[in-house]
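K.L.:
Below: sequence and its predicted model.
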Amino acid sequence: MRLMRLSRAAAIGLLLVFALTGCIPTNVQRSPAEIAAARSAAALAQQGRYEQSAQAYLALAAQSTGRQDHYRLLAAEAWRQEGQIEHAAATLAQIRSRRLSGDEPLRLDLLQAELALSRQDPATALRLTSQPSTTVPPSLLLRLDELRARAMAASGDNWGAARTRIQMDSQLSGFDQSQNRRQALGLLRKVGIASLKQRAAAMTPDDRMLSWVDEALSQLGVAVARPQITLQQPVGTLMPGPGANVREGYEAPAQVALLLPGDGNYAAASTSIREGFFAAYINAGQNHAPRPPVRVYNSHGTPDGAVKAYQQAVEDGAKLVVGPLTRSEVAAVFGQAQLPVPVLALNHPDNRQLPASDASEFGLLPETEGAQAADHMVERGLRHAYVLISGDDFAQRAASAFKAELAARGGQLDGMAILTNFTSVLGGLKTAGIPMIASTGTDTTPDTTNATDTGIFISMRPNQARMLLPQMQVANIHLPIFATSHVFTGSDNATADRDLDGVEFCDAPWLFNAQPGLPNHDDIAARLPAARDGGARLFAFGMDAWNLVPYLDWLREHPGSYLPGASGQLAADQFGRVRRVLIWARFQDGLARPLGGSLQMDDVPSSAPPATTEPAPAGSSSTGGNPSTAG
């Protein structure tokens, strides 16, 4: 069975080209009747009537003098398109390759290779598809590579087959690319964890296979360190244009759909995201940005509801769908046979599959925070770490990423404990093996001039951290502490958070007004409850969901470009996953303040280009499950 086929339309087109412009011997004149018969056979193939087309070509071969092999080749290709490669066997056996010209000998090899694979003869198929002296026209290169990959896989060379499919990735799109990616990762998983780790260790950071190996290891349940995000050029840089200034990379779709749960367990989170989305939408209008209309659809927080909402949005004319929100919803939308409209999913699917070629993923992952905490500690000269986390899923995911990144950066995990009783943590501290050192004073602010190269990473909720840290003080543990954003409620509470003084944590820059060009957090939080406390990060996430809309294609096509966002600096990897670089903050006198002041950089743009007209204000909610319209 063939693992991947070019689209039917493309295959028909190629067959028609071969038939009408094939390498027919130029020294033999064709009669008008023969020309008409050849065109009729080609027309049958174009209509999808491959069996009749094959019979017509065989009739031409029987009547022709000097062109028999040309017509037999076309007949065999028609049988292949019918999915009946075995029917072509007898015809292929009659073809004399020395009488073929142009690309016809290669096309014959490809047919014979496919026939060999159908007969469980991968050695012959590999020989026919691995001839180094063969010049391959672009129209046949993908098919050659695909057959070679199948032959390698059937021969047991899973690594070679995967590498060949990965070479094909950039030349594919849509369903073909999605299927090819699944097959490439499936082959890598067969290579095995030990071999993949060994190969990854020998690769340079710019090896194109490294990200694929990491992806396969991740799908096998191995926590891997992700490559560092490169931030070279912000999107939206002002570029001089004829008579006006334009912003580089800005391209808004004609109509946008926003899919969010309007009821159920995720309704409250959806409110913060939706209001953040439209806050950024309105702000873009104030910056004179052209904005498309936006319609909001209720996905109901279920896989079936998300698929129905997506299909309705497509039917209503959406050119980009933002959402859905939950992992199961995203998996369901991505699991459709085709995505006729591109998607910016607001989470990552729960089946660990890569996004489709026309899909992007954007989520608030605890793994991102854990990995960046490890980077931050190593950059501070702290290469030894103890880990203290709660039993929550987010904490354990953050800890796994922290450990993988720390090891990749040359650090060492000295101990770890999952705390279940925060009223008495001494047992957990002993489990982690944290040494008790003499206090040098009452200030617990991390001191990078200290001789120690050890720090503590925590991931837990604010009330848990408020109970943990005083007990660590009593136990004379005064190592610098680094945390995920979960340690901060999202708003200042100097009285409750004074026990957290000195703790550094990563978070969304918008909470501290640290990213220029965005609406003021304090002003919005004063007016909108959805932007306060724990909802603030979701509000920032919603803002970035809109801010990404006009720059998605640019980010994917220009590695190193990034969007200065509310939830972090945003860049897209080769698989369409939007990754975040967060800001670092520290508790001082019970107040959380950014370490670097702000993210001000040279040439940081606003989030949208100028426009000549002012769009109408946007609505921001839907009722009764019906889409509402904005713009």
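P.N.:
That came in fine, so what should we check first?
K.L.:
C-alpha from now on. contacts and neighbour counts both.
P.N.:
Will do.
K.L.:
Okay, buried residues for the helix or strand where Gln183 lies please.
P.N.:
Per DSSP states H and E: Gln183 is located in helix 174-191. Using 16 or more other CA atoms under 10 Å as the test for burial, helix 174-191 gives 174-181, 183-185, 187-191.
K.L.:
Need the distance between the two termini of stretch 72-92.
P.N.:
Its start and end residues considered, stretch 72-92 measures 7 Å (CA to CA, to the nearest Å).
K.L.:
try this one side by side with the last:
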Amino acid sequence: MMILKRLSLTVALTSLIAGCAMPPTSPLTVRDSQSTTAYQEADIESLLAQAGQSMPIRAAELRLQAAQLLIAQGDTERATQILSDIDTSILPPGLQFAVIRLQTQQALDNNDAEQALSYLAYMPSLSTLAEDDVLLSERLFADAYNLSGQSLEEAKILIESTDYIQDPTELQRLHDRIWQALQSSRDENLYIALQQPNNSYVLQGWLELAQAARTIADVTAQTNNIENWLNLWEAHPAAQLMPENLTAPQDIVLINVARIGVLLPTSGSLSSAGKAIQDGITTAHYASQERGMAPELFFMDSTQYVTADEIILAAQQRNLELVIGPLDKSMVKSLAEYGPLPIPFLALNYTDESAANLYQFGLSAEDEARDAATQAINAGKRFALILTPDTDWGNRADQAFADTFESLGGTVVARTSFTADALNQDIAQALKTDESKERAKSLRRATGLNFEFEERRRQDADVILLSARPQDARLIKPILAFYFAGDLPVYATSQVYSGAPNARADIDLNGVMFGDIPWVLSAPSDNRRALDAIRDNTDTRFGRLYALGIDAYNLYPYLQQLKATQGTRLKGETGQLALTEDNKINRHLQWAIFENGMPKTIELTSEQTFEYRSEYRPEESSEERTEYADEPSTQYSTE
């Protein structure tokens, strides 16, 4: 979480710090600058000596003055100790506020959000404070919430603060910070806040604005939720003074190009993947033509180019205004290392590097693992056991699971890579049931007694994060139950589901929750139905590449809008799509749970409550689908 600068607040505290404390009966003498330090030392000791002989309220005043002088000298540690000796519960509100304010600011300056919030818990009622003190109190709370990563609470406090601001420039700054906090809030927290019945008009308007900005609801009609919000909330303060980084509807510029290059492999090991993505692009293109004007497409075989210079020269020779591709990771890396690109490229793979005008979009294992870890945290889980296959994509999912879960405040208790031929042993080791057996054996040997022993699993995990192919996942869930871990919730990536409903094969996956793309879990779109009519593999893992092509074509016009309005999401076939600061597309998946062997879509309506909806295709298929990732000649997979 980025920590907002508190310069203006610090300045305000410095200038007002004496004003909020009760005035001392014996004001300090003003010294010349050459002797200030020596006299301050004497003053500090004098103040503390007087405090030791004074009544509690007067003693608090004196200690506060001593702490202020110490802070001015940079001795914050001693100042903190002196302030901790003050019992704020017996003080009048003004003095109580002055002490707590100084304590809180010290904690914030030390990046200790927990300590700052503990001080603020004793802040006097706002009704007992002067208006300037109320505003300072609200901003201290906001800074503490910001530092602790509680973005929505930060936004709520800042929204309350707007009642005390009249200056338009200061109000604009406050609106900008409110918007930044709201955009950093999690979807689930925002959803819960929106449903509260006692929200004020101003708070509800801000919350609905944040929700409206998160999703471009209809690509076909190009409806704009912000415009709809403005029509409903025209009298709202945010409508009168919109946040500067929220793009107004009239200012949104969609990328409108006449010539698009499609840079995909039509030969070599990636040709089958390239062809599937190309089919998705052309399907979306035909649909666009039926609605009106559509750009001209130029198909280019990416295997004919080696360097970024060659690709850019070919694009310039064809007067292309945008390129979709390449797919090969090494070519994406080459473009990223080229530097600022002359035209936008929507690459269909990811690399660690980034460059201006290079957007990166793909079906990565990391995206799905991050989404699963986030869902687990949002459900209140804090101690994760990670199970992933000992493969390249499994290792990448493992790292993404761990990084995300820990960054959100969770603890990873164990990370286990399994192999198909040693599943039982690998899971037993992960759950430490093998250790309990060994302890029992050792105890029998030591005592000579043949006592009964009840095997137990480790008790420090409350969730399992899983990435596994269907054939492995169908074995893993029963093994977990055998080793007494059947009660642990399992959050999985899409690899656990073949893509085709098969109740008989998937019955052992009951209870497993997994994220997958709307192409698989939602009712089929017009584009999906068009491809279903001419292809027989749209429900396999390979079929997901069609969805990638469709989204790549539908995504490009909105790249600038996604970049301009942080947190905006575009509903696509591969998920809800958002753009990160380094121009990488992040996918938020749809979620489902296996019930009676069938996936049922679920919606998170509160921390641990799910709403069930029926799967859209009830037919059962006994055929096992060939997974595209298993094709030996392929270097690019949906995993």
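P.N.:
Thanks, I have the structure now. It should be emphasised that the depicted structure is a prediction, and the values quoted were computed from it without experimental measurement.
K.L.:
on that earlier part again, the second structure: matching residues for the helix holding Gln183 of the first structure?
P.N.:
Under TM-score structural alignment, helix 174-191 of the first structure has no counterpart anywhere in the second structure.
K.L.:
Stretch 139-156 of the first structure too?
P.N.:
So in the second structure, there is no equivalent range for stretch 139-156 of the first structure, judged by TM-score structural alignment.
K.L.:
need the contact list for the alignment partner in the first structure of Leu562 of the second structure.
P.N.:
Leu562 of the second structure maps onto Leu555 of the first structure when the alignment is built from TM-score structural alignment. The neighbours of Leu555 of the first structure, taking CA atoms under 8 Å, 6 or more residues apart in numbering as the test, are 235, 561-562, 571-572.
K.L.:
What strand or helix carries Leu555 of the first structure?
P.N.:
Applying DSSP H and E as the criterion places Leu555 of the first structure in helix 552-557.
K.L.:
circling back to that earlier point, which ones among the contacts of Leu555 of the first structure are found in strands?
P.N.:
Where the contacts of Leu555 of the first structure overlap with strands, as defined by DSSP state E, the overlap consists of 561-562, 571-572.
K.L.:
And those residues, which of them are buried?
P.N.:
Neighbour counting over those (16+ other CA under 10 Å) leaves 561-562, 571-572 as the buried ones.
K.L.:
will you turn those into TSV that also has distance to Ala465 of the first structure?
P.N.:
As requested, those are arranged in TSV below (distance: CA to CA, whole Å):
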residue	distance to Ala465 of the first structure
Ser561	36
Tyr562	33
Ala571	31
Ala572	33
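K.L.:
And those residues, which is closest to Gly317 of the first structure?
P.N.:
Proximity of these to Gly317 of the first structure (CA to CA) peaks at Ala572, which lies at 26.1 Å.
K.L.:
Which residue is the nearest non-sequential neighbour of the corresponding residue of the second structure for the closest one?
P.N.:
The alignment partner of Ala572 of the first structure in the second structure, by TM-score structural alignment, is Leu579. Spatial nearest neighbour of Leu579 of the second structure, excluding adjacent residues (CA to CA, 6 or more residues apart in numbering): Ile585 at 4.7 Å.
K.L.:
Secondary structure element holding the one you found?
P.N.:
Taking DSSP H and E as the criterion, the element that holds Ile585 of the second structure is strand 585-588.
K.L.:
Quick one: average offset of that strand versus the first structure, please.
P.N.:
Once fitted to the first structure, strand 585-588 of the second structure is off its aligned match by 1.2 Å on average (mean CA distance after the TM-score superposition for the first structure).
K.L.:
Which part of the first structure matches the host helix or strand of Ala67 of the second structure?
P.N.:
Here Ala67 of the second structure is covered by helix 56-73, with elements defined by DSSP H and E. Residue correspondence for helix 56-73 of the second structure in the first structure, counting by TM-score structural alignment: none.
K.L.:
Contacts for the helix or strand just after that helix next, please.
P.N.:
Next in sequence after helix 56-73 of the second structure, counting helices and strands by DSSP H and E, comes helix 76-84. With CA under 8 Å, 6+ apart as the contact definition, helix 76-84 of the second structure has outside contacts at 63-64, 66-68, 70-71, 99, 103, 106.
K.L.:
need the next SSE after helix 76-84 of the second structure, C-terminal direction.
P.N.:
For helix 76-84 of the second structure, the following helix or strand on the C-terminal side (DSSP H and E) is helix 93-109.
K.L.:
so which of the buried ones among the ones in strands among the contacts of Leu555 of the first structure would you say is closest to Ala75 of the first structure?
P.N.:
The shortest approach to Ala75 of the first structure among those belongs to Ala572, at 45.8 Å (CA to CA).
K.L.:
So the closest one sits against Trp554, correct?
P.N.:
No. Judged on CA atoms under 8 Å, Ala572 of the first structure makes no contact with Trp554 at a distance of 9.3 Å.
K.L.:
which residues does Asn493 of the first structure contact?
P.N.:
For Asn493 of the first structure, the contacting residues are 590-591, by CA under 8 Å, 6+ apart.
K.L.:
Can you tell me how far whatever residue of the second structure lines up with it is from Ser525 of the second structure?
P.N.:
Taking TM-score structural alignment as the alignment basis, one finds that Asn493 of the first structure is matched in the second structure by Asn502. Separation of Asn502 of the second structure from Ser525 of the second structure (CA to CA): 22 Å.
K.L.:
repeat for Leu545 of the second structure
P.N.:
15 Å.
K.L.:
repeat for Asp532 of the second structure
P.N.:
When distance is defined by CA to CA, Asp532 of the second structure is 10 Å away from Ser525 of the second structure.
K.L.:
Pull up the overlap in contacts between these two.
P.N.:
Counting by CA under 8 Å, 6+ apart, Asp532 of the second structure and Ser525 have no contacts in common.
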